[in-house]
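Participant: pasting a predicted model and its sequence here:
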Amino acid sequence: MLDDFFTRALVAGLGVAIVAGPLGCFIIWRRLAYFGDTLAHSALLGVALAFLFQINITLSVFLVCALISMLLLALQRRATISADALLGLLSHSALAVGLVCLAFMTWVRVDLMGFLFGDILAVSKADIAIIYGGGALTLVVLCFIWRSLFASTVSYELAEAEGLRPEFANSIFMLLMATVIAISMKIVGVLLITALLIIPAATARRLSGGPEQMAILAAVCGAMAVVGGLFSSLEWDTPTGPSIVVVALLLFILSFGPIKQLKGHLSFAQKESNDG
C-alpha cells in the first residue's frame, strides 16, 4: 500500500501535468521557452514577498508572475532593446532580488532547495485543492480563448483582421502561465517548472497529427513523467522533482525511436482497416 503522502503527491502531480501540457503546446508553437523561464524565476520573488507580508505563497507567486508578464508587454512596446534581452533582464533580476530578500529575512526559516527544485512529497490536501481548482479554471479559460490564441499564433495580422482580439488572448495566456507556475512551483520547483511545460509538449509534437491531439498527448506525456518520476524516486531514493523531469526527458528521447515506430505501426494498421 502507498503511504498517504505519496498518494497526495501522485494526485497533485497528475493535476499539474494535465494543465501544463496544453499550455506547453503554445509555448512550443510560439517559441516562448525563455519567457516561461522568466516567469518561473520571478516566482522566487513572489515567495520572498509572501514571507515578508505574511500572505499565501501561491497567491503571491501568481501576482508577481502576472506583474512581470504585464511589465514585459509594456516594455516591449516602448523599449529599444530586443525581447530576449528584456527577458534576460527581468528573469535574472527577479531571481536575484528574491534571493537577496530571503537572505535579509533572517527571522524566517526557508527551505530554499524545496522552492528551487520542488517538494512534491510535502503537498497537503489544501495544496491539491488549489492545484485542481486553479487548474480547472485555467483549462476552462484556455478552451474559451483557444481559437483566438491559436489563430494569432499562426498569423497575428489575420487573427486581428478577423476580429478575434489576439492582444486580449495573449494577455490572458500570460496570466494562465502565471497561474500554472504558481500552482506547480511546489511540484518541481522554480528551476524546473519550464521543463515540465516544454518537454511533454515537445514529445507530443513528434507524435501528434493536429493541435488538439498534441495538447491531449502533452498532458498524457506529462502525467506519465509524473508517475514514472515519483515511482523511480521511491525506488532509488532520488530527488522527486528532478526525477520527474528526467523521466519526461526519457520519453522525449524515446519519441525518436520506439514510440515513433509504434505510432507508425498503429497508423498503418488503421489505414489497412479503413481500406478493408
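Facilitator: Received the coordinates, thanks. Numbers count the residues shown, from 1 in each chain.

Participant: when you work out contacts or count neighbours from here on, use the C-alpha atoms and nothing else.
Facilitator: Will do.

Participant: tell me the contacts of Asp84?
Facilitator: By C-alpha atoms under 8 Å, 6 or more residues apart in numbering, the contact set of Asp84 is Tyr34.

Participant: if I look at it, how far off is Ala223?
Facilitator: From Asp84 over to Ala223 the distance is 31 Å, taken as C-alpha to C-alpha, to the nearest Å.

Participant: and Leu75, how far from Gln213?
Facilitator: Taking C-alpha to C-alpha as the measure, Leu75 falls 35 Å from Gln213.

Participant: touching, Ile68 and Leu39? I think so.
Facilitator: Yes - if you go by C-alpha atoms under 8 Å, Ile68 and Leu39 touch, sitting 7.0 Å apart.

Participant: give me the residue at the spatial middle of the protein.
Facilitator: Leu197 (3.6 Å; C-alpha atoms, centre = their mean).

Participant: ok, and the closest non-adjacent residue to that one?
Facilitator: Leaving out its chain neighbours, the residue that sits closest to Leu197 by C-alpha to C-alpha, 6 or more residues apart in numbering is Gly24, at 4.5 Å.

Participant: so what's the residue count around the one you found?
Facilitator: Residues near Gly24, counting by other C-alpha atoms under 10 Å, number 29.

Participant: how about Gly229?
Facilitator: For Gly229, the neighbour count with other C-alpha under 10 Å is 25.

Participant: need the contact list for it.
Facilitator: So Gly229 contacts Thr240, Gly241, Pro242, Ser243, Ile244, Val245, Val246, Val247 (C-alpha under 8 Å, 6+ apart).

Participant: and here's the other structure:
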Amino acid sequence: MLDDFFTRALVAGVGLALVTGPLGCFVVWRRMAYFGDTMAHSALLGVALAFMLSLNMTLGVFAVAALVAGALIVLQRQATLSTDALLGILSHSTLAVGLVLVGFLTTIRIDLMGFLFGDILAVSVSDIAVIYAGGAAILAVLILGWRPLLASTVSPELAEAEGLRPEAARIVLMILMASVIAIAMKLVGVLLITSLLIIPAATARRLSATPEMMAVIAAILGVVAVVGGLYGSLTWDTASGPSIVVMAFIVFALSLLVPVGYFFGRKARHG
C-alpha cells in the first residue's frame, strides 16, 4: 500500500493532522501563534546545523526549536522587552542565521524551497514511522497531562493554587511544539507549519462546546484539510503543502457561515 507516493503522502499527512489539531487548540487558547511562527522559523537554522555537524535532521530541528523556547523563557524573566518584541527578534534572527549558514554549505545541495514550503509527496516509509511514533508520544503527553495543561491555560493563578505548576505546563507545551515542528517540517515546510496548527483549531473553536470536543474536531478538520489539499494538488497540479493550508482556510471560511453555537446552543467558554 505504501509503495505509491500519493498514498504515503496521505498516510503521513493524516498522522500529522491528528497531532497538530489537538496541540493547535492550546496554541489558540494561549494566543501562541507568533511563538509558533518563531519556532517554525528556527527550524531552518536546525537544518543548516544538522548538515554542518552531520546530525539527524529531525533531531537538529528539535534541538534548535527547544533552545529557542528556552531562550525565550530566560529573556522573558528579565522583563526588559515585551514578549512580542522578543519573539520578533528570535524569529527573524534564527531564520536569517539559518539562511546565512545554508549559503556556506557550498558542497551540499539543499532544496531550500522544499524546506520552506515542504514536499509531502516525497515522504518515505521511514518518515511515516517517525511521524506516527512521534505523534503517538505527543498525543500521549497531551492526554496524560490534559488536566494541568488545560487548568494552567484557563487560569495560571488557580492552577498554581491547586499545585499544578503552570510554568511546567508551559514548558511542556513548548517542547511538544518543538517536536511537532521537527516532524512536520518535511511535509509542509517551516513557513506553513503554524498554519496547520492554528487554522483547524480556530475553525473547531466555532463548532465545539467543550475543550475536549474542540480538540477532536480540530483533528478531524486537519485530516479534511490534508486529504482535500492533496487531492486538489493532484487535480490542479499545485504545490502540495500550500494546497493543504488553502484547504484548511477554505474550511475555516465556510465555518464563518455557521452561526456560533448553531450545533450546541450557547457557546462554551474554552479559551
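Facilitator: Perfect, thanks for sending it. On a predicted model such as this, the values are computed, not experimentally measured, just so you know.

Participant: rewinding a little: the residue nearest to the centre of the first structure sits in which helix or strand?
Facilitator: Take DSSP states H and E as the rule and Leu197 of the first structure turns out to sit in helix 193-207.

Participant: now do the helices in the first structure.
Facilitator: Remark: helices assigned in the first structure by DSSP state H are 4-30, 33-53, 57-78, 83-104, 112-117, 125-154, 156-161, 166-188, 193-207, 211-236, 240-254, 258-275.

Participant: of these, which stretch is the most buried?
Facilitator: Highest mean neighbour count among the helices of the first structure (mean count of other C-alpha atoms under 10 Å): helix 193-207, with a mean of 25.

Participant: what's the average distance of that helix to the second structure?
Facilitator: By mean C-alpha distance after the TM-score superposition for the first structure, the fitted helix 193-207 of the first structure averages 0.3 Å away from its aligned residues in the second structure.

Participant: angle of that helix against helix 166-188?
Facilitator: Here the directions of helix 193-207 of the first structure and helix 166-188 differ by 110 degrees (axes from the mean of the first three to the mean of the last three C-alpha atoms, to 10 degrees).

Participant: the second structure: matching residues for helix 193-207 of the first structure?
Facilitator: Counting by TM-score structural alignment, helix 193-207 of the first structure pairs with residues 193-207 of the second structure.

Participant: quick check: whatever residue of the second structure lines up with the residue nearest to Leu197 of the first structure vs Asn56 of the second structure, distance?
Facilitator: Aligning on TM-score structural alignment places Gly24 of the first structure opposite Gly24 in the second structure. Distance, Gly24 of the second structure to Asn56 of the second structure, using C-alpha to C-alpha: 26 Å.

Participant: which residues does Cys101 of the first structure contact?
Facilitator: Leu45, Ala48.

Participant: go again using 7 Å as the cut-off
Facilitator: Ala48 (C-alpha atoms under 7 Å, 6 or more residues apart in numbering).

Participant: give the equivalent position in the second structure for it.
Facilitator: Match for Cys101 of the first structure (TM-score structural alignment): Leu101.

Participant: run through who's touching the match of helix 193-207 of the first structure.
Facilitator: Stretch 193-207 of the second structure is touched from outside by 20-21, 24-25, 27-28, 36-37, 40, 181, 184-185, 214, 217-218, 221-222, 245, 248-249, 252, 255, 260-261, 263, with contacts defined as C-alpha under 7 Å, 6+ apart.

Participant: same check on stretch 29-49 of the second structure?
Facilitator: Against stretch 29-49 of the second structure from outside (C-alpha under 7 Å, 6+ apart): 27, 57, 60-61, 64-65, 68, 87, 90-91, 94-95, 97-98, 101-102, 153, 178, 181, 190-191, 193-194, 271.

Participant: need the nearest residue in space to Leu10 of the first structure, chain neighbours excluded.
Facilitator: Of all residues beyond its chain neighbours, the one nearest Leu10 of the first structure is Val227 (6.7 Å), with distances taken as C-alpha to C-alpha, 6+ apart.

Participant: how much space separates Phe264 of the second structure from Ala201 of the second structure?
Facilitator: Distance, Phe264 of the second structure to Ala201 of the second structure, using C-alpha to C-alpha: 17 Å.

Participant: how far away is the residue nearest to the centre of the first structure from Ala218 of the first structure?
Facilitator: 9 Å.
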